[in-house]
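In: sequence first, predicted model second:
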Amino acid sequence: MDKTPPDAIPVDGFFNSAERAEQGVNAIYATLQTTELYSNTMSKLYTPPTGEVVLTNTGGYGFNDFTYSAADGILMDVYGKLYEGVFRANTVIKEVPLMEDIDASLQSRLVGEAKFLRAFYYWHLTTLWGDVPLFTEPFEVPSDALVAKSTRAAIYEVMIQDLIDAEAVLPEVYGASDLGRATKGAAQALLGKVYLYDENYEQAEVWLGEVIDSELYDLVENFGDVININSENNVESVFEIQFAEVGEGDVGTLRVSYNNPQVNGGFGNNLPTQTIVDAFEDGDPRLNESIFIDGDVFAPELSTESLNLDTYQSVWSATGYNLKKGLFPVMYVNNRGTNFPAIRYADVLLMYAEAANELDMRDVARDAVNEVRDRVGMTLLDAGTTGTKEALFDAIVHERQVELAFEYHRFNDLRRWGLAQTVLGPNGYAERNRYYPLPQEEIDTNENLVQRQGW
């Protein structure tokens, strides 16, 4: 018997009001908040392989040293959820333009949001897996999903057009009730990022420059506020994953407790290593804002007679360190999770600097890096030490490592720069690790899929 589950709302007839159209778009955002993606699991594919974090007390140890296999369930968890986001976006992109009783400007904006999000989901898919199946319409029947891979280049063409379309219709800002929705600046920033990853530096410089020239974004004064529950959706945030519904109602997440020290209910899953501690220059305040180090103020307000939480103790961690960025002030299970800035202005400045440096615009590139360094009081770069493309590139590599630590950028950067073998080779990285293997479950199910070479 082929029956629709009684608790499910069928797509046919669903998009019959502006409220329903907005609900459809909200569902695309909601996938980002799931445990498989920004709430927990996806971090295992981005952070431990850098050698700057080691996974403990959880699954996925193979991502510490590149001993994972195509059959690892974590790969399928992330891959499947990313495609769930694509499917939901495709549904909105197909159905909402067909609606008649809806304000035209709202209709256009909602489709623009869906196109931005489809590009964002495909950005993760192509970054993690390279060539993957491309879908631009929702499936009619499950067998529609059994297709061959499309090339990364072909998918980039779709992403670029999606972002150009989105940028043209999305607003620059929203009201308080719609914070977290994709904006014009978010579309411009992601478009610049896609061009940068594709080594089209001319277009990357143009679109990232649009974000800068808009003067809508700035660096927050205190680096500790870049990911902080008390300063969410701040002036530095370009696109932020909301750990509350886009609209009304909170969504709980255990993201903070997954990474808190193993005291008072924390799991300590991702532990910083000496590698990232040593990467910070002497006196860089970002070290103490990013990593708990022995003796740091921890959570005196949570201390009890039997449990001293006044200061952080290195014995709480197998590496002697715990994550602090995004986890301070300290919270535990039953507290709302902190928003996650997927794109923030400091990242835009450093991407812009990279593109400008490749275009031999050395002075403007250096200025962009110095804006980031000046925020935390670090010595500014000068032409004497960064006068060549190579020297300035090295400075950008360093700045991205310490400024964006634990924000899912480092592994991407090392691979796209061709530095992964040199930096990560001692940890087990090999050429086949440039992209992850397609989940074995997908290979077994879809005879049209061919596994990546080396797997």
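Out: Structure received.
In: all contacts plus neighbour counts: C-alpha atoms, from now on.
Out: Fine.
In: just the strands in the stretch 51-200 of the chain please.
Out: Taking DSSP state E, counting those that start in this stretch as the test, the strands found in the stretch 51-200 of the chain are 53-55.
In: same question but for the stretch 301-450 of the chain, I mixed them up
Out: In the stretch 301-450 of the chain, the strands defined using DSSP E, counting those that start in this stretch lie at 322-323, 340-344.
In: isn't there a helix covering Val238?
Out: No - under DSSP: H, G, I helix; E, B strand; the rest coil, Val238 sits outside any helix and is assigned strand.
In: tell me which residue is most central in this protein.
Out: Ala342 (4.2 Å; C-alpha atoms, centre = their mean).
In: quick one: that residue and Asn233 touch, right?
Out: No - Ala342 lies out of contact with Asn233 (C-alpha atoms under 8 Å); the separation is 11.4 Å.
In: so what sits against both of those two?
Out: Glu240 (C-alpha atoms under 8 Å, 6 or more residues apart in numbering).
In: quick check: the gap between the residue nearest to the centre of the chain and Val297.
Out: Counting by C-alpha to C-alpha, to the nearest Å, the separation of Ala342 from Val297 is 27 Å.
In: same check, this time on Val132
Out: From Val132 over to Val297 the distance is 46 Å, taken as C-alpha to C-alpha.
In: which of those two has more neighbours?
Out: Val132 (20 against 14; other C-alpha atoms under 10 Å).
In: wait, doesn't that one sit right on Ala154?
Out: No - under the criterion of C-alpha under 8 Å, Val132 is not in contact with Ala154, lying 10.0 Å apart.
In: what is the neighbour count of the nearest residue to Ala365 once chain neighbours are set aside?
Out: Spatial nearest neighbour of Ala365, chain neighbours left out: Ala353 (4.0 Å); criterion: C-alpha to C-alpha, 6 or more residues apart in numbering. A count of nearby residues for Ala353, using other C-alpha under 10 Å, gives 28.
In: next, the one to line up against it:
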Amino acid sequence: MKKTFIYVLGALFCMTLGLSSCTDYLDRDEQTVLSKEDAFKNFKNFQGYVEVMYNVIPDVAKHYWVSSFNWGEDEIITTGAGEYLAGYSVDKGSYRDFLYGSGKNGSTFLDRDWSIDQGANQDDRFKKSLWGGGWYAIRQANIGLKALEDGMLTDATQEQRNFIKGQLLFFRAWFYFELTTYWGGLPYMTEPLNPQEQFRLPRMSYQECADHMIADFREAAKLLPVNWDDTDTGRPTKGNNIFRPNKIWALSYLGKAALYAGSPLMVNGTDNDLRTYDANYCKIAADALGEVISMVDKGQCQYKLVDFADYSKLFYERKDFLMPGSTEAIMRSPSFGADSYWRQMNSYQISAICNGDGIILCPTANYVNYYGMANGQPLYNEDGTVNAASGFDEHHPWKGRDPRFYHDIVYDGVKMIKNVAADKDKYGPYEFANFYNGGNGVNDPKSTSRTGYLNYKFIPIGANLADNDYGWGFHMHLSWLRLAEVYLLYAEATAEGYGSATAKASGCNLSAEDAINVIRDRAGVDHVAPNFTASVDKFMSEVRRERAVELAFEGHRFNDLRRWKLLTVYPYTIKTKQTFDRDPSVPFDGNAPKDNAVVNFEQEVLVTRKLSAKHYWLPFRIDDVTMYPEFGQNPGW
């Protein structure tokens, strides 16, 4: 009988960092376990081994029936039914609640539980956690790389060998990138550990980890193709290779990892008020991201920005269980769950018109203010006064706004139900969004909007009980990385690395300013105004605002505020609502809500977040930090 392949597969479950005992696995019938030789001997078998790592990538938006994944100052949850969601715990500074709490408090993709019964081969998306799955995949990658080094892949072309190694390096670096984003520096393991040996590797600094990630991503970019469909190896699965790491993935994440390493939190720590960048890391980031942009601009890859007319296809598909993302999605989780979308979809609407769980995820008014004017200007100056150059008028606050505002945000007067004829008495009162003082869209913090806005970025108008324009075939999905973010990362990295909004990275024809304007051009927004390009600091205020608008509610804001060291700085610590009355002297027009007039337009603080320096990093379990002295707890925890 062949020697059972316990070294390769069984040891995956024996990690020291929180994974469960491998006893159950070792009790399996030897006939059910692949031999070491069979698992790695040819490309098909080895690729099957690699693809286990695909299956542990969490799906941020569908990790629970109603998923809370926007933890910055961007979103607030209704009261009464949603207090167990992560957003509440983060606002209170109670990170341990949503990471390790009992019951439903742990309903987030960062969940720490990962046992054999919830292993990589199961399909329950609720149990695909970043912590457990990340360490699992890192060990999987290291075992595969060791098998390559030992010459166990005997039946493969050089191209196939390259693709196997490139995927393993990419996944090792990617899971480390996500883990270190939340927990900071960790032991960067580059070979499989012997389960019988005592684990004593110390935590590295963030930059030390980043150096390893950058090296892994760079090597992966050399080994992987731009498009698997155009290769001999990928041709047998042509049309089904969109979820496989490629050169664009690797270069994009090389850039993102380097920019994070050069960002204020990682450079300066939490015990001071410094918010400077590391120019060297930013240059590395800019050059990698610039290479991607150059390939896109020259038509040398399969990725391109979608037209604004198709903007919704980045986030949801209305039929046939299609995966959203179109030509712009770079990295996505391959998991699927239309049933969860049906529940998540209802969490963006007032309870009276949907089959929800009594939970509404509302955009905060302060965040909606980042959506500036179509002329490219922000609504307000830094001191809170109206920006005169913008033309914003608090008497007509919905007029002349950035087109993405009208796509993403439901504001007062917007038609929410397309056809109320089926049950006019029941649904007629909710045909239009009534968000004025006393209106039925804001009069109950448990079942209506708490802020005067709703988020329809991920759902179509008509996805309600009256219109019944939704079903199991609808699918919401958020990319881990899409092309628009590559442009925005490039703008930030180039400005900070090369010291000017007009600077260009090596090999790229776009300046930092140009990259922002490409995204604005797509949406029909005017370019960055000259007064914002006069200095890097001024330009960065528009970079941050552009990220807030383009990537709104896609799960980025919390990490952005953290890496910029703004999480604990006013006004990023407050969540507000807007209150107003409809102007009685101007007739309300439901067919032209942009033109409606209001009076007594004010902003009221709902929440002041209780966050301090320790909240820039997540805490580890006590079990983790008491394993051995070299693995220390994050400051303040």
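Out: Everything's here; your move. As the structure is a computational prediction, the values presented were derived from the model and not from experiment.
In: what lines up with Val292 of structure 2 in structure 1?
Out: In structure 1, the residue matched to Val292 of structure 2 (TM-score structural alignment) is Val211.
In: and what about that match, helix, strand or coil?
Out: Under three-state DSSP, the three-state class of Val211 of structure 1 is helix.
In: count of neighbours near it?
Out: The tally of other residues near Val211 of structure 1 (other C-alpha under 10 Å) stands at 23.
In: mean deviation, whatever helix or strand Ala204 of structure 1 lives in versus structure 2?
Out: Using DSSP states H and E, the element containing Ala204 of structure 1 is helix 201-213. After superposition onto structure 2, helix 201-213 of structure 1 sits on average 0.9 Å from its aligned residues (mean C-alpha distance after the TM-score superposition for structure 1).
In: pull out the buried positions in that helix.
Out: Neighbour-count burial for helix 201-213 of structure 1, with 16 or more other C-alpha atoms under 10 Å as criterion, is recorded at 201, 203-212.
In: distance to Asn427 of structure 1 for these - can I get that in JSON lines?
Out: Below are those laid out as JSON lines (distance: C-alpha to C-alpha, whole Å):
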{"residue": "Tyr201", "distance to Asn427 of structure 1": "31"}
{"residue": "Gln203", "distance to Asn427 of structure 1": "35"}
{"residue": "Ala204", "distance to Asn427 of structure 1": "32"}
{"residue": "Glu205", "distance to Asn427 of structure 1": "34"}
{"residue": "Val206", "distance to Asn427 of structure 1": "37"}
{"residue": "Trp207", "distance to Asn427 of structure 1": "36"}
{"residue": "Leu208", "distance to Asn427 of structure 1": "34"}
{"residue": "Gly209", "distance to Asn427 of structure 1": "37"}
{"residue": "Glu210", "distance to Asn427 of structure 1": "39"}
{"residue": "Val211", "distance to Asn427 of structure 1": "37"}
{"residue": "Ile212", "distance to Asn427 of structure 1": "37"}
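In: looking at these, which one is closest to Tyr122 of structure 1?
Out: Checking the buried residues of helix 201-213 of structure 1 against Tyr122 of structure 1 by C-alpha to C-alpha gives Ala204 as the nearest, at 18.0 Å.
In: you'd agree that closest one is up against Tyr195?
Out: Yes - here Ala204 of structure 1 lies in contact with Tyr195, judged by C-alpha under 8 Å, at a distance of 5.0 Å.
In: hang on, the earlier thing: how far off centre is the helix holding Ala204 of structure 1?
Out: In terms of C-alpha atoms, centre = their mean, to the nearest Å, the gap separating the centre of helix 201-213 of structure 1 from the centre of its chain is 20 Å.
In: list the contacts of that helix.
Out: Outside of helix 201-213 of structure 1, the residues within contact range by C-alpha under 8 Å, 6+ apart are 185, 188-189, 191-196, 217, 348-349, 351-352, 355-356, 358-359.
In: take the residues you listed and keep only those in helices.
Out: Counting by DSSP state H, the contacts of helix 201-213 of structure 1 place 185, 188-189, 191-196, 348-349, 351-352, 355-356, 358 in helices.
In: widest-spaced pair of these?
Out: Largest separation among those by C-alpha to C-alpha: Gly185 and Glu358, giving 22.9 Å.
In: who has more neighbours, these two?
Out: Gly185 (24 against 20).
In: residue in structure 2 paired with that one?
Out: In structure 2, Gly185 of structure 1 lands on Ile248 (TM-score structural alignment).
In: my guess is that match contacts Ala221. True?
Out: Yes - judged on C-alpha under 8 Å, Ile248 of structure 2 makes contact with Ala221 at a distance of 7.4 Å.
In: which bit of structure 2 covers stretch 80-88 of structure 1?
Out: Counting by TM-score structural alignment, stretch 80-88 of structure 1 falls onto residues 132-140 of structure 2.
In: so what's the match of Gly185 of structure 1 up against?
Out: If you count contacts by C-alpha under 8 Å, 6+ apart, Ile248 of structure 2 has them with 221, 226, 292, 330.
In: and the gap between Arg415 of structure 1 and Ile241 of structure 1?
Out: Distance of Arg415 of structure 1 to Ile241 of structure 1, computed by C-alpha to C-alpha: 24 Å.
In: out of these two, which sits in the more crowded spot?
Out: Counted by other C-alpha under 10 Å, Arg415 of structure 1 and Ile241 do not tie: Ile241 has more neighbours, with 24 against 18.
In: map that one onto structure 2.
Out: Ile241 of structure 1 maps onto Ser333 in structure 2, by TM-score structural alignment.
In: circling back to that earlier point, for Val397 of structure 1, see how far away the residue nearest to Ala365 of structure 1 is.
Out: If you measure Ala353 of structure 1 against Val397 of structure 1 using C-alpha to C-alpha, the figure is 11 Å.
In: again with Ser39 of structure 1
Out: Applying C-alpha to C-alpha to Ser39 of structure 1 and Val397 of structure 1 gives a distance of 27 Å.
In: more neighbours: which of those two?
Out: Each of Ser39 of structure 1 and Val397 has its neighbours counted (other C-alpha under 10 Å); Ser39 has more, 23 against 17.
In: residue boundaries of the helices in the stretch 451-600 of structure 2?
Out: 483-498, 512-523, 536-550, 557-563 (DSSP state H, counting those that start in this stretch).
In: what's the average distance for the lengthiest helix in structure 2 when superposed on structure 1?
Out: In structure 2, taking DSSP H as the definition, the longest helix is helix 158-183. Helix 158-183 of structure 2, aligned to structure 1 and superposed, deviates on average by 1.2 Å (mean C-alpha distance after the TM-score superposition for structure 1).
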